[in-house]
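Participant: Sequence and predicted structure are below.
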Amino acid sequence: MKQSTLDHRPDGEEPELKRSLTNRHIQLIAIGGAIGTGLFMGSGKTISLAGPSIIFVYMIIGFMLFFVMRAMGELLLSNLKYKSFIDFATDLLGPMAGYFTGWTYWFCWVVTGIADVIAISGYTQFWFPDIPLWLPAIGCVAVLLSLNLLTVKMFGELEFWFAMIKIVAICALVLTGLYMVITAYQSPTGNTAALSNLWTDGGMFPHGLMGFFAGFQIAVFAFVGIELVGTTAAETKNPERNLPRAINSIPLRIIIFYVFALIAILAVTPWRDVVPDKSPFVELFMLAGLPAAAAIINFVVLTSAASSANSGVFSTSRMLFGLALDGDAPGTFKNLSKRAVPSNGLIFSCVCLLAGALVIYLVPNLIDAFTLITTVSATLFMFVWTMILLSYLAYRKRSDHLHRASNFKMPGGKVMVAACLLFFAFILVLLALEDDTRAALYMVPVWFVLLGLGYRFVPRNKVLHDKG
């Protein structure tokens, strides 16, 4: 694979991102994207809503998103000039689709990053209860900006170690739960750890179908970022080999990191005893008699939030770079540093993330703000996933010869695209049923109205690319 370089670039030739991310980086970025902060933070609430059926909720969401990722993979590999899904949306669905997809994805990660910065400030209070909440928020953004400005490889290294911490924590939880089940551990409240805890108290669906459906509302946020591997396409060495590897391992990751973790929690702690506003991860380690559990898991969840914020800083800057190349964002965002990093986009995105510090300063009830922000984020991510699927349908219609020649065809093709689109519509209906998530749904159209006005009235310099 030819290395991109910025040195002595001929006049008029576009800057290019370097292919500096190795298979090791891509695999861990994909894992980090699949293990969202929502698993650590939201699993207590989802268990209380859905009971043991929450296991099926995570399996269904993961199953559907695997097909979205396969569609994205086939599209990216059908033309290696596609730097990310913003490029194939522009090429296959038109400039307006690319504009909406790129800016919405940028906004998704800014919103998610603000939520992560708020979370990081909260977790920091565990060790430093006396410092003002806004201070760690500013410190986190400053550290992420400075490290990401160095090299693309630095992002890969950061994400590698952030994801590794999450993996070790979840594996430790699964193994601890397994040991407690094997030894028939008895909790201080008299509960015995056993797999039968999953079905002996009201069955797998103790709250019926409505309880099962309620679990989808929060669980879907745990998967935001799963498409992150698609934004690394332009900076991945040997994408024909490394992208399929990363995407194909998603089902195994979901089984290990979601299903096994939830089974371990529910086998040790009966679902009725799971406290909605506490991390069941901490509770399980506390039951196991590990006094350092709270500090350890607090560190893990803090790094999980930092990992998500790091992903947001990376992906938003790459989206701004792609939008600027297409003339849909100010030209300054397509300028790369000497190390092939879109530094202007990085700085702008980090300034936007500082809104998290402002929210902390202005809003006393952070939980309400956090719920609102995460629901807006999940809804907008579903829009991006939908655009990936619509791009796939356009690709099959326009370039079926490329599909037939592909070595990485999406399983199920058009039928699974229809199934995924119906599934996203179903999630939106569920979000509209609850008061706290319905409020966020009302805010989403405002974003699209603003985007439409920007597309219609803000002068843009459209740049036509040869995608052939």
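Facilitator: Thanks, I have it. Residues are numbered from 1 along each chain as shown.

Participant: switch to C-alpha atoms for all contacts and neighbour counts from now on
Facilitator: Will do.

Participant: What are the contacting residues of stretch 208-226?
Facilitator: 30, 33-39, 42-43, 46-47, 49-51, 53-54, 57-58, 61-62, 205, 308, 311, 374-375, 377-378, 381, 427, 430-431 (C-alpha atoms under 8 Å, 6 or more residues apart in numbering).

Participant: Please apply the same query to stretch 461-468.
Facilitator: Defining contact as C-alpha under 8 Å, 6+ apart, one finds that stretch 461-468 is touched by 79, 81, 82, 91, 325, 326, 327, 328.

Participant: top of those residues by neighbour count?
Facilitator: residue 328 (26 neighbours; other C-alpha atoms under 10 Å).

Participant: Can you lay out the contacts of stretch 461-468 as a markdown table showing secondary structure and distance to residue 393?
Facilitator: Output for the contacts of stretch 461-468, formatted as a markdown table (DSSP: H, G, I helix; E, B strand; the rest coil; distance: C-alpha to C-alpha, whole Å):
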| residue | secondary structure | distance to residue 393 |
| --- | --- | --- |
| 79 | coil | 16 |
| 81 | coil | 19 |
| 82 | coil | 17 |
| 91 | helix | 13 |
| 325 | helix | 25 |
| 326 | coil | 22 |
| 327 | coil | 25 |
| 328 | coil | 24 |
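
Participant: try this one next to it:
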Amino acid sequence: MSTEQGNGGQLKRSMKSRHLFMLSLGGTIGTGLFLSSGYTIGEAGPGGAIIAYLVAGLLMYLVMVCLGELSLVMPVSGSFQAHATKFIGPATGFTVGWVYWMSWGTTVGSEFTAAGILMQRWFPDTPVWIWSALFVVLLFSLNALTTRAFAETEYWFAGIKVVAVILFIIVGGAAIFGFMSMADRPTPFLSNFTGEGGLFPNGFTGVFITMMTVVYAFQGSEVFGVAAGETEEPEKNIPRSIRNIVFRLLLFYVAAMFVLAAIVPWKEAGLMESPFVTVFDMVGIPYAADIMNFVILTALLSVGNSGLFVSTRILYSMSQKGMAHSVFSKLTKRGVPLYALLVTLGYALLSLLSSLIAPETVFILLYSVAAIGGTVAWAVIAWAQYNFRKQYIRGGGKVEDLKFAVPFFPIVPILCILMCMFIFGFTVYDPTQRTSFFIGIGFMLACYLYYYFRYGRKKLNQSTDEIIVS
């Protein structure tokens, strides 16, 4: 497959509005909802879980509007990494780019393993590695063809998850109010919200601790910005996608959590592998476990698919800035950065291997970086937007000339940054996650130091800074 220099050829704008919308949904609706929701209810209680998701949803909205403004000012592939480089500084762009790339690469590696394990339910005699290898080939092929092929596949992956969540909300809502009978249990109505322990059985401490898990569940919504450089009519499709993504994700997550909390007692919720399966079993849905196993499998493949795309484009963007080897800027005739894709896949497989042979050393290091990568990226997005708007006004620009403007500036970006710092505070507060926080921060400091020793004050390539404000 032949390639051409990235500086001579650009990524193709072949994503439509529906692709952009489903890409963000696909990167967000995953195991954080299907598996971790039981933990959230068990720790925070029924009321606390809903509040945690509402607060995380607010933070997601703040991030999305900040990224929306930046993505229309600079609709380039790589998105906030390029924004951070221009509006904060190249050292910050370098650091957030590599942290975010590692974060997604580590996630992709773990998705391959988890997908292979899920296949054991139907094919118990087939080794996990065979299924993992099959999924590696599948997702690599989809990403190596064209952006449109990737986007179309992700559209259907995400669609399966969305349909599953909608059906769950409808069926669960009917069971809560007695329109469907429940096996061996009376109709719950709202008894779990008013029963033993009430709304906050573990106090607000439980809410604070679960906030970390809940915010991680929403991360992935920012990937629409990474795809801005490959989106048709970004000035029209990006604002539309922001509105659709934020409010529909909030509806899906909060409504699903309400149904789960109303049906499953908080004392039982944290003990189950997937509370979604439990609810389907309670209302007598046949083959509930197999249905959810399939849905969770598509969720894993969807996250892996999105992760390969996002991390490949981040590496491509850094290469164009001179922050990674120039070979990663080369595109195939179909407009795919193949070398960046190959290295990203190789790192994902290395992460997968380290989870098996060095789980207490190398993998815990990689996972720690991945755990804070998303929250760091969110804070950097708000910081870059704040700096851009200040520079824009100082240079005589008018807010009404922006194609999409963050409302209530500067409150929105400042509040976003403070909330991200608050999330880091929760990580330090919880002893089980404290080590991951310090490892992640240590890696970021190492990236800053490497940048200054490697590049110093060298002027990096600015050729991809496509700024459009009029």
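Facilitator: It's in. Note that the structure is predicted; figures quoted are calculated from it, not measured.

Participant: TM value for the aligned chains?
Facilitator: The TM-score (TM-score structural alignment, normalised by the length of structure 1) is 0.91; 459 aligned residues with a C-alpha RMSD of 2.6 Å.

Participant: could you say what helices and strands the helix or strand residue 357 of structure 1 falls within packs with?
Facilitator: Using DSSP states H and E, residue 357 of structure 1 falls within helix 355-362. Secondary-structure packing of helix 355-362 of structure 1 (3 or more C-alpha pairs under 8 Å, 6 or more residues apart in numbering; DSSP states H and E): helix 95-124, helix 134-150.

Participant: so of these, which one's packed in deepest?
Facilitator: With neighbours taken as mean count of other C-alpha atoms under 10 Å, those reach their highest mean count in helix 95-124, at a mean of 24.

Participant: Now do that helix: which range of structure 2 does it align onto?
Facilitator: Alignment note (TM-score structural alignment): helix 95-124 of structure 1 is matched to residues 90-119 of structure 2.

Participant: Look up how far residue 303 of structure 1 lies from the most centrally placed residue in structure 1.
Facilitator: With distances taken as C-alpha atoms, centre = their mean, residue 225 lies nearest the centre of structure 1, 1.6 Å away. As defined by C-alpha to C-alpha, to the nearest Å, residue 225 of structure 1 lies at a distance of 15 Å from residue 303 of structure 1.

Participant: Check residue 22 of structure 1 too.
Facilitator: Taking C-alpha to C-alpha, one finds residue 22 of structure 1 at 22 Å from residue 303 of structure 1.

Participant: counterpart of residue 24 of structure 2 in structure 1?
Facilitator: For residue 24 of structure 2, the aligned position in structure 1 is residue 30, judged by TM-score structural alignment.

Participant: now that match, nearest residue through space, not along the chain?
Facilitator: Once flanking residues are discounted, residue 30 of structure 1 sits nearest to residue 229: 5.6 Å by C-alpha to C-alpha, 6 or more residues apart in numbering.

Participant: Measure how buried that neighbour is and give me the count.
Facilitator: Count around residue 229 of structure 1 with other C-alpha under 10 Å applied: 26.

Participant: looking at it, residue 402 of structure 1 is touching residue 78, isn't it?
Facilitator: Yes: if you go by C-alpha atoms under 8 Å, residue 402 of structure 1 and residue 78 touch, sitting 6.5 Å apart.

Participant: which stretches of the stretch 251-400 of structure 2 form helices?
Facilitator: For the stretch 251-400 of structure 2, the helices defined by DSSP state H, counting those that start in this stretch occupy 266-269, 275-282, 288-320, 338-357, 362-394.

Participant: Would you mind finding the most buried of the ones you listed?
Facilitator: Highest mean neighbour count of the helices of the stretch 251-400 of structure 2: helix 288-320, a mean of 25 (counted as mean count of other C-alpha under 10 Å).

Participant: That one corresponds to what range in structure 1?
Facilitator: Under TM-score structural alignment, the match for helix 288-320 of structure 2 in structure 1 covers residues 293-325.

Participant: Stretch 167-174 of structure 2 too?
Facilitator: Using TM-score structural alignment, stretch 167-174 of structure 2 pairs with 172-179 in structure 1.

Participant: What residues sit buried inside that stretch?
Facilitator: Neighbour counts over stretch 172-179 of structure 1 (16 or more other C-alpha atoms under 10 Å) mark 173, 174, 176, 177, 178 as buried.

Participant: Off-centre distance for the helix or strand where the second one lies?
Facilitator: Residue 174 of structure 1 is part of helix 152-182 when elements are defined by DSSP H and E. For helix 152-182 of structure 1, the separation from the chain centroid amounts to 16 Å (computed by C-alpha atoms, centre = their mean, to the nearest Å).

Participant: Aligned to residue 63 of structure 1, what sits in structure 2?
Facilitator: Taking TM-score structural alignment, the alignment pairs residue 63 of structure 1 with residue 58 from structure 2.

Participant: what number of residues lie near that match?
Facilitator: Counted by other C-alpha under 10 Å, the residues lying close to residue 58 of structure 2 total 16.

Participant: and it, that's in a helix?
Facilitator: Yes: checked against DSSP: H, G, I helix; E, B strand; the rest coil, residue 58 of structure 2 lies within a helix.

Participant: The helix holding residue 357 of structure 1 vs structure 2, mean deviation?
Facilitator: Once the two models are superposed, helix 355-362 of structure 1 sits on average 3.2 Å from its counterpart in structure 2 (mean C-alpha distance after the TM-score superposition for structure 1).

Participant: Quick check: the closest residue to residue 76 of structure 2 other than its chain neighbours vs residue 143 of structure 2, distance?
Facilitator: The shortest distance from residue 76 of structure 2 to any residue other than its chain neighbours is 4.0 Å, reached at residue 229 (C-alpha to C-alpha, 6+ apart). Distance, residue 229 of structure 2 to residue 143 of structure 2, by C-alpha to C-alpha: 16 Å.
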